[in-house]
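Chemist: A structural model of the following input is requested.
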Amino acid sequence: MKRIAHICVHVGNGGGGDYIRNLIKHLSHRYEFHIFSPDVENLTSFIVGKNVFLHKINTKRIDLCTFIRLTNILKKKKIDIVVSHGKGAGIYGRMTGLILRLPTFHYFHGFHYSHLSKMGKTLYLASEKILQYFTSLYCFISQSEAEKVGSIVKIKNHKIYVNPNGVDTAVFHPSENLTAEPRAIYLARNDAIKNLKDFARLAELSSMSHSNLMFDLVGLDPVELIDPPGSLREIINQAKRLGNFRVLPYSADPKAILAGGRYYVSTSKGEGLPLAVLQAMSMGLNCVLTDVSGHCDLIEHGRNGYLIKKSDYYLNEILDTINALENDASLRVFIGNEARSTVIKKFTHVTHFDAVAASYEDFC
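Modeler: Alright, predicted model coming up:
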C-alpha cells in the first residue's frame, strides 16, 4: 500500500478540513495516509478503522526544529509522495520532499496574497517562484485558479494539473425546504479573503428596504461567536440587532444547514473551487456570488446562478438579484435545477477522487 503524506495548515472548520475528510473517506482503503497539521485532533473520531495516522505539527510557523522533526517522520514512515496544502505547509512539504528526494504535490486552495504587506507579497511570490523548481505537480481545483497562479508564478505547463472539486450528489440533494422562508446562507471561516463584513452589511441593507429576507453566517468557532475579532465584532453585532441576521458555529453536517436556505450568497474576494458552493448547487439553492476565481468556473450567469462583479454598489446588486428571484418562483426552480445539473455533469466526488488516485499512481 502506497504511503501518502498530507501536510496541512489546518484540518478544522472550512473547506480545507472538509477536503481532507472527504479524501480519507474515499481513498483510505487504497492508500495509507499520514496527516500533518496543528489541529489534527479534529480528525481523531473520523479516522477510526481507516488507514490514517495523525501527526500534530505546527505548520503555520517556519522553524528548523519543526523541519527536522517532519523530515525524520517522513523518512521513518517511508512516505512515497508528499502533498502540501496552503502557504506554510507548502514550504515544509516541498523542502522535505527535496531533502528526501520524494515527489511533491502542492495545493493552493485559493491563491491569496492581497492581504499581505508589500514586503510580505514580495517574499511570498519570490518563495513560490523558487519552490516551483522543487514541486513535481501543482494541483489546482479550478481552471481559473490555475490560470491566475500560472501567469503570476510562471509555472511550467507540464507541472499544472487541474482536477475540479466534487461533491456527493446523492447526499447533497434538493430539499423540500426550498419553498420555506427566504434565507440566504454563507458558509465561511473567519478569513479576510472571505469578506464576512460585507455579508453582514447585506442584512443591514436588506432591512432598510423592509425585506423579509433572512441571513445566516455559518462557520465561526465558539470563541468568535461570543466575541468576534476586531472590527468584525461591531458589524456583526449591529447586524444581529436587526433581527434578520444569525451567526452560527461550524457544522459537520452542511447539508442540514443548507436545507434551511433558499439562496447561497458569497461575498468572497477569491476562491479555489469552494465545496460549499458545490454543495449548495447540488441541493438546488440559487447561488448569488461575487465574480471571482473559483466562482466563475461554476456559474454561468443567469442560467445556473448569478455572478456579481465587485463595485461600490455590488451589495445592492446582490439584493436586487435576490428580490427578482423572490418575485419569480418558476425562475428560482429553473436556476436550482440547472445548478444541480451542472454539478451532476461536471463536479462529482467520484470523478475528482479517481483523478487524485491516478495522479498518485503516475508518481509512485
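
Chemist: C-alpha from now on. contacts and neighbour counts both.
Modeler: Noted.

Chemist: how far out from the middle of the chain is stretch 264-273?
Modeler: Stretch 264-273 sits 9 Å away from the centroid of its parent chain (CA atoms, centre = their mean, to the nearest Å).

Chemist: contacts for that stretch?
Modeler: 108-112, 140-142, 145, 164-165, 184-186, 193-196, 198-199, 277, 280, 285-290, 292-295, 297-298 (CA atoms under 8 Å, 6 or more residues apart in numbering).

Chemist: how about this one, so we can line them up?
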Amino acid sequence: MEIACSVVGGRIDEIREKLNGYVKKIHTVRLVRSPVNPINFKGYGDVKEIINNGHYDIIWTNEPVMGVTVRLAARKVRKNGTKVMYMVHGFHFYKGAPLLNWMVYYPIEKMMANKADLITTINREDYKRAQTFTVPRVEYIHGIGINTERLTKSENAIDIREELGLSSDDFIVISVGELNKNKNQKVIIKAIAQLNDSKIHYILCGKGDQLENLQSQVKENGLEGKVHFLGYRKDVVDITSQADVFAMPSKREGLPVASLEAMYCGLPLVNSNIRGLEDVTENGKSGYTCDPDDVDAFAEGVRKLKENDSFREEASSNNLETVKKYCVSETKKEVESIIASL
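Modeler: Now for the predicted structure:
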C-alpha cells in the first residue's frame, strides 16, 4: 500500500514515523483544502504522475479537493481496470447548509460522481444524496471507527472535580472540540445561564478562535466559576468519564467522533438534531436532540437529565450498546468487505 497526502500542516514527519512499516511509500502532493488556491494545479500534476506510474488496483480518496483531483487524474487508469473509491466524510451541501455551499460544491460533486466506481458515506443523509448521482455504486459505513484503545481511563487519572474545586453532587456538562462557530458552544452557555442552577457546571475541552468571545459571554451572564475552559487536554477521556452529560450543539457534522467517544464512556447526550448526529442519537433514548439554536430545548434537556437519574442511566446503557458498531474493530470489517468487493 502507498499513500499520497499533503504535508499535513507540517506534520508529515510525524505521519511517516507513525506509519513506518505499515506502508510501502508516502508521497507528498501540493494540494490544499481551499478549492480556489492555484497551487492545486501543481498538486494535480503531482497526483497524476503518482497514479500513472503506480500501477494500482484500487485508489481510495477522500476530502473535496483531493477527491476531485484524484478522480480527474485517474481517468486514464480506470479504463485499464483500476478502481476508484471516494469516501465522503461529509458533503459541504446538506440540509440547512448555506446557499453558497449548494451553488459551489453540489454541482461539482454531482458532475464528478461518475469519475468514481464507488462512493462511500458515513451518514445517512449523504448516503441518500449520493444515490441520486450517476455513480455505479454507493455504500454506507458506520464512520471511520473510534479508536477504543485510546479510550481507556488512566490508572492515575486526575479528579476533575478536585481540580476545579467542585463537590461530588455538582452536575457536570462537558463539550469536547474546537472552539469555533460551527461547534456552537455558545448555545450551551446560554442554556446554563437560563437554568440558573448553582449545581450545574459546564466544562469545555479544546481551543479555537472563539475562546475570547465565549469567555466574554460567560462574563456577561455572570457565569464565572460555572463555566470552565480547560484548553487542549491529553486526558480528555479521564475528564469525560467523570462528567454527567455530553453536549454537542454543532451546526454541521459529518459523523460526530466526540459524541461517539462520549457514548463509549457511558454518557447521555444533549446534541443537535443535524446530519451525522441524527445517525448516532435518538431523542428520548440516547438523551435529547435539539435544534442547534434552540437555547430553551438545550436547557430543558440538561434539566431533565439532571433531575431524572433513572433515565440518565437508561440513556447511558443505550449509548454503550449503540456505539459498538462505530468502533474501529467493526468499521474495519466494513471497509475490508468493500475493498474486497472492488
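
Chemist: Between the two ends of stretch 152-164 of structure 2, what distance do you get?
Modeler: Start to finish, the residues bounding stretch 152-164 of structure 2 are 22 Å apart (CA to CA, to the nearest Å).

Chemist: Buried residues in it, which are they?
Modeler: 153, 160-161 (16 or more other CA atoms under 10 Å).

Chemist: The residue lying farthest from the centre of structure 1 in helix, strand or coil?
Modeler: Distance from the C-alpha centroid of structure 1 peaks at residue 210, with 32.9 Å (CA atoms, centre = their mean). What DSSP: H, G, I helix; E, B strand; the rest coil gives for residue 210 of structure 1 is coil.

Chemist: That one matches what in structure 2?
Modeler: Matched to structure 2 by TM-score structural alignment, residue 210 of structure 1 sits across from residue 197.

Chemist: and the gap between that match and residue 220 of structure 2?
Modeler: 17 Å.

Chemist: Looking at structure 1, which helix is longest?
Modeler: helix 329-346 (DSSP state H).

Chemist: Can you name the element that comes right after that helix?
Modeler: helix 349-363 (DSSP states H and E).

Chemist: helices or strands up against that following helix?
Modeler: helix 15-27 (3 or more CA pairs under 8 Å, 6 or more residues apart in numbering; DSSP states H and E).

Chemist: Find me the equivalent region of the helix it packs on in structure 2.
Modeler: By TM-score structural alignment, helix 15-27 of structure 1 lines up with nothing in structure 2.

Chemist: could you give the angle of that helix to helix 349-363?
Modeler: For helix 15-27 of structure 1 against helix 349-363, the angle by axes from the mean of the first three to the mean of the last three CA atoms, to 10 degrees is 80 degrees.

Chemist: tell me which residues of helix 15-27 of structure 1 are tucked away?
Modeler: Under 16+ other CA under 10 Å, the buried positions of helix 15-27 of structure 1 are 15-24, 27.

Chemist: repeat for stretch 325-340 of structure 2
Modeler: So, applying 16+ other CA under 10 Å, buried residues of stretch 325-340 of structure 2: 326-328, 330-332, 334-335.

Chemist: Adding distance to residue 234 of structure 2, write these out as a markdown table.
Modeler: Shown next, in a markdown table, are the buried residues of stretch 325-340 of structure 2 (distance: CA to CA, whole Å):
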| residue | distance to residue 234 of structure 2 |
| --- | --- |
| 326 | 22 |
| 327 | 20 |
| 328 | 20 |
| 330 | 25 |
| 331 | 25 |
| 332 | 25 |
| 334 | 30 |
| 335 | 29 |
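
Chemist: between the residues you listed, which is nearest residue 287 of structure 2?
Modeler: Closest approach between these and residue 287 of structure 2, by CA to CA: residue 326, at 18.0 Å.

Chemist: And the closest one, how far from residue 143 of structure 2?
Modeler: Going from residue 326 of structure 2 to residue 143 of structure 2 by CA to CA gives 6 Å.

Chemist: swap in residue 96 of structure 2?
Modeler: Distance of residue 96 of structure 2 to residue 143 of structure 2, given as CA to CA: 22 Å.

Chemist: do the same with residue 285 of structure 2
Modeler: Taking CA to CA, one finds residue 285 of structure 2 at 21 Å from residue 143 of structure 2.

Chemist: Show me which of the two is the more surrounded one.
Modeler: residue 143 (26 against 18; other CA atoms under 10 Å).

Chemist: Which residue comes closest to that one once chain neighbours are left out?
Modeler: residue 122 (4.7 Å; CA to CA, 6 or more residues apart in numbering).
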